[in-house]
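Asker: missing the sequence, but the structure's below:
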């Protein structure tokens, strides 16, 4: 099942994709909510109701006529792991970033969340804007102290993410949070794909193009810390909530590690794709005054 947050005819709602149609879920079933966070908080019962909803004349929205938004626009947490692909670790050493032997996590402030086709702002205070395609995990239930073998049971689904980074602000901050959290620097989507459609997450291929030039290309199986280990590590420290987003790391090929570095400019188009999940396409624009 592919779950979306969308806008159509001035109305924002949630739905599921059936071929080229969106089933508007609260119109299909009055017991379903109109926001993704509430749907995820509804747990297995709400998800089964969504799965059972059928296309009818009263709830069908043509996919081509709708604007897809960030699937979870208001999570309580948006967390990301750094240096989690082997080749990315090697390239990061070129710019003086060295990784300790433990998982390294940081916050992306939720105000950075952007949609699958939203413009990304080139900040007025920096010219070092960079891209990072990532597999994004959506948590589906409140959990703490999750064991690795149980981690799959708390996942609601997967999305494409682009951990857009303002490198100079990132590298001069001890926590990286500011440089990872500028407004619009968290494109996610285009939908949440439920785990039944992703039987082997490690086999997923991640790619990112800038203006049609392939920059990143790797498979999720090359993570240093896999998704189960990430959930176990985080939930040992604090409670994960439905709708929380985990960006699971980026492959090599980022602009800051190129020789010479190649940062994004106004007019550039980033296309982030994960086979079997979907595609984000975001244009860089000058930050509005």
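Answerer: Perfect, thanks for sending it. Since the model is a prediction, treat every value here as computed from it, not as a measurement.

Asker: From now on I want contacts and neighbour counts done on CA atoms only, so please keep to that.
Answerer: Fine.

Asker: Show the residue spans covered by the strands in the stretch 151-289 of the chain.
Answerer: 155-162, 165-166, 186-193, 205-210, 213-219, 245-247, 269-274, 278-286 (DSSP state E, counting those that start in this stretch).

Asker: List the buried residues in stretch 148-166.
Answerer: 151-152, 154-166 (16 or more other CA atoms under 10 Å).

Asker: which residues touch residue 64?
Answerer: By CA atoms under 8 Å, 6 or more residues apart in numbering, residue 64 lies in contact with residue 20.

Asker: So it lies in a helix, does it not?
Answerer: Yes. Residue 64 sits within a helix when classified using DSSP: H, G, I helix; E, B strand; the rest coil.

Asker: Now do it against residue 188, distance only.
Answerer: Using CA to CA, to the nearest Å, one obtains 19 Å as the distance from residue 64 to residue 188.

Asker: swap in residue 57?
Answerer: Taking CA to CA, one finds residue 57 at 29 Å from residue 188.

Asker: of the two, who's got more company?
Answerer: The neighbour count for residue 57 versus residue 188, taken as other CA atoms under 10 Å, is higher for residue 188 (31 against 9).

Asker: if I pick the residue lying closest to residue 228 once chain neighbours are set aside, what's in contact with it?
Answerer: Ranked by CA to CA, 6 or more residues apart in numbering and with sequence neighbours excluded, the top spatial neighbour of residue 228 is residue 148, at 4.8 Å. Contacts for residue 148 (CA under 8 Å, 6+ apart) come out as 228-229, 231-232.

Asker: can we see that at 6 Å?
Answerer: Going by CA atoms under 6 Å, 6 or more residues apart in numbering, residue 148 touches 228-229, 232.

Asker: Tell me how many other residues surround residue 237.
Answerer: 10.

Asker: Check residue 259 too.
Answerer: Neighbour count of residue 259, defined by other CA under 10 Å: 8.

Asker: Mind listing residues that contact stretch 216-230?
Answerer: With CA under 6 Å, 6+ apart as the test, stretch 216-230 has contacts from 84-85, 148, 151, 202-208, 253.

Asker: before we go on, here's another structure to hold up against the first:
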């Protein structure tokens, strides 16, 4: 199951993308045909809050649609909708794992920079934009804008003090995130928050893939392309801290809630890692692709 938030005919809907990624089933309009009621919540965040009952309700609707003569009329082409970020305005800051690939830690410093413990910073909710949206160039505050393609985890159940063996059970699904970063602001403030939290610097999407589709999130190919050039190419098997450990560490003394977003770190190949650096410029086009999820595309404002 691939869940999206879309705009269609000036309304916002939660939808289910079909298997060939060409059409979307708008849940409430389809449910209205089925039952006469729009019984799904209006946002994907609220849907996730429902837990397994939401998945069961979606499965029931999907089975009804494909079993009858309704599919052709109830599905809408993806070309006819505008994809938004799956969770357009998160309830909290996005949790971000820093230096979770050894080669990235080395390119940003040396082997001494490979962390012994999970590093976490956050991005403000106001950073989030959707696929195909434009990232502001922020030339008034930075000339070192950089990309970071990442796998993001969406928490599905409230949890605290979760051990690693149980951690994956608390996930709703996975999406793609581009942790766009102002490197000069990051260096100037000696902290990550300001350099990571400029408006529009958290493209996310194109959808959330339900956890049932991803057999092993710690073994997915990930690639970032800028202007047609492959910059990042790795696999999440190279995580220093696998997803189970990240969730366990975060939840040790902190409650995680449905809809919380955890970006799991970026592999080597960021702009700052090149000599000379390859920072982003106005008009640059970025594509982040993760196996079994899809591709997130965004450009920098000219």
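Answerer: Alright, I've got the coordinates. As the structure is a computational prediction, the values presented were derived from the model and not from experiment.

Asker: Quick TM-score on the pair, please.
Answerer: The TM-score (TM-score structural alignment, normalised by the length of structure 1) is 0.95; 285 aligned residues with a CA RMSD of 1.5 Å.

Asker: just to revisit the earlier point, identify the residue of structure 2 aligned to the residue nearest to residue 228 of structure 1.
Answerer: Matched by TM-score structural alignment, residue 148 of structure 1 corresponds to residue 164 in structure 2.

Asker: Distance of that match relative to residue 175 of structure 2?
Answerer: Using CA to CA, we find residue 164 of structure 2 at a distance of 21 Å from residue 175 of structure 2.

Asker: Select only the buried ones of the contacts of stretch 216-230 of structure 1 in PyMOL?
Answerer: Selection of the buried residues among the contacts of stretch 216-230 of structure 1 in PyMOL, burial being defined by 16+ other CA under 10 Å:
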select buried, resi 84+85+151+204+205+206+207+208+253
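
Asker: which one of the contacts of stretch 216-230 of structure 1 sits closest to residue 2 of structure 1?
Answerer: Of all the contacts of stretch 216-230 of structure 1, residue 204 has the smallest distance to residue 2 of structure 1: 16.5 Å, by CA to CA.

Asker: The closest one pairs with which position in structure 2?
Answerer: Per TM-score structural alignment, residue 204 of structure 1 is aligned with residue 220.

Asker: likewise residue 278 of structure 1?
Answerer: Aligning on TM-score structural alignment places residue 278 of structure 1 opposite residue 294 in structure 2.

Asker: export the strands of the stretch 151-289 of structure 1 to CSV and tack on distance to residue 12 of structure 1?
Answerer: Formatted as CSV, these follow (distance: least, CA to CA, whole Å):
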stretch, distance to residue 12 of structure 1
strand 155-162, 20
strand 165-166, 29
strand 186-193, 15
strand 205-210, 29
strand 213-219, 33
strand 245-247, 21
strand 269-274, 25
strand 278-286, 20
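
Asker: nearest to residue 123 of structure 1, of those strands?
Answerer: Minimum separation from residue 123 of structure 1 across those (CA to CA) falls at strand 278-286, 6.9 Å.

Asker: and the closest one, what other elements does it pack with?
Answerer: With contacts taken as 3 or more CA pairs under 6 Å, 6 or more residues apart in numbering; DSSP states H and E, strand 278-286 of structure 1 sits against strand 120-122, strand 269-274.

Asker: rerun that using 8 Å as the cut-off
Answerer: Secondary-structure packing of strand 278-286 of structure 1 (3 or more CA pairs under 8 Å, 6 or more residues apart in numbering; DSSP states H and E): strand 120-122, strand 155-162, strand 186-193, strand 269-274.

Asker: returning to what we had before: distance of the match of residue 278 of structure 1 relative to residue 133 of structure 2?
Answerer: The gap separating residue 294 of structure 2 from residue 133 of structure 2 is 16 Å, by CA to CA.

Asker: Could I get the contacting residues of residue 160 of structure 2?
Answerer: Contact analysis of residue 160 of structure 2 by CA under 8 Å, 6+ apart lists 251-256.

Asker: That one and residue 279 of structure 2, how far apart?
Answerer: Applying CA to CA to residue 160 of structure 2 and residue 279 of structure 2 gives a distance of 39 Å.

Asker: Also residue 168 of structure 2?
Answerer: The spacing between residue 168 of structure 2 and residue 279 of structure 2, counted by CA to CA, is 35 Å.

Asker: Now the longest helix along structure 2: buried residues?
Answerer: In structure 2, taking DSSP state H as the definition, the longest helix is helix 52-67. Under the neighbour-count criterion of 16+ other CA under 10 Å, helix 52-67 of structure 2 has 54-55, 58, 61-62, 64-65 buried.

Asker: quick revisit: wouldn't the match of residue 278 of structure 1 be in contact with residue 209 here?
Answerer: No. Counting by CA atoms under 8 Å, residue 294 of structure 2 does not reach residue 209; the two are 9.2 Å apart.

Asker: who has more neighbours, these two?
Answerer: The neighbour count for residue 294 of structure 2 versus residue 209, taken as other CA under 10 Å, is higher for residue 209 (25 against 17).

Asker: Tell me which residue of structure 1 lines up with that one.
Answerer: Using TM-score structural alignment to pair residues, one finds that residue 209 of structure 2 aligns to residue 193 in structure 1.

Asker: What residue, apart from its backbone neighbours, is nearest that match spatially?
Answerer: Per CA to CA, 6+ apart, closest to residue 193 of structure 1 is residue 2, 4.7 Å.

Asker: Surely residue 107 of structure 2 and residue 271 touch.
Answerer: No. Contact criterion CA under 8 Å: residue 107 of structure 2 and residue 271 do not qualify, at 10.1 Å.

Asker: Who has more neighbours out of those two?
Answerer: Comparing residue 107 of structure 2 with residue 271 by other CA under 10 Å, the one with more neighbours is residue 271, at 21 against 17.

Asker: which position in structure 1 aligns with the more buried one?
Answerer: Under the alignment by TM-score structural alignment, residue 271 of structure 2 pairs with residue 255 in structure 1.

Asker: Tell me how many other residues surround the nearest residue to that match once chain neighbours are set aside.
Answerer: Leaving aside its chain neighbours, residue 255 of structure 1 sits nearest to residue 262 (4.7 Å; criterion: CA to CA, 6+ apart). When counting by other CA under 10 Å, one arrives at 14 neighbours for residue 262 of structure 1.

Asker: cool, the one 3 residues further on as well?
Answerer: Counted by other CA under 10 Å, the residues lying close to residue 265 of structure 1 total 17.

Asker: Now check it against structure 2: what is it aligned to?
Answerer: In structure 2, residue 265 of structure 1 lines up with residue 281, judged by TM-score structural alignment.

Asker: Just to check, that match is in contact with residue 299?
Answerer: No. Assessed by CA under 8 Å, residue 281 of structure 2 is found out of contact with residue 299, at 9.6 Å.

Asker: now what about stretch 56-75 of structure 2, what contacts it?
Answerer: With contact meaning CA under 8 Å, 6+ apart, stretch 56-75 of structure 2 is reached by 23-27, 29-31, 34.
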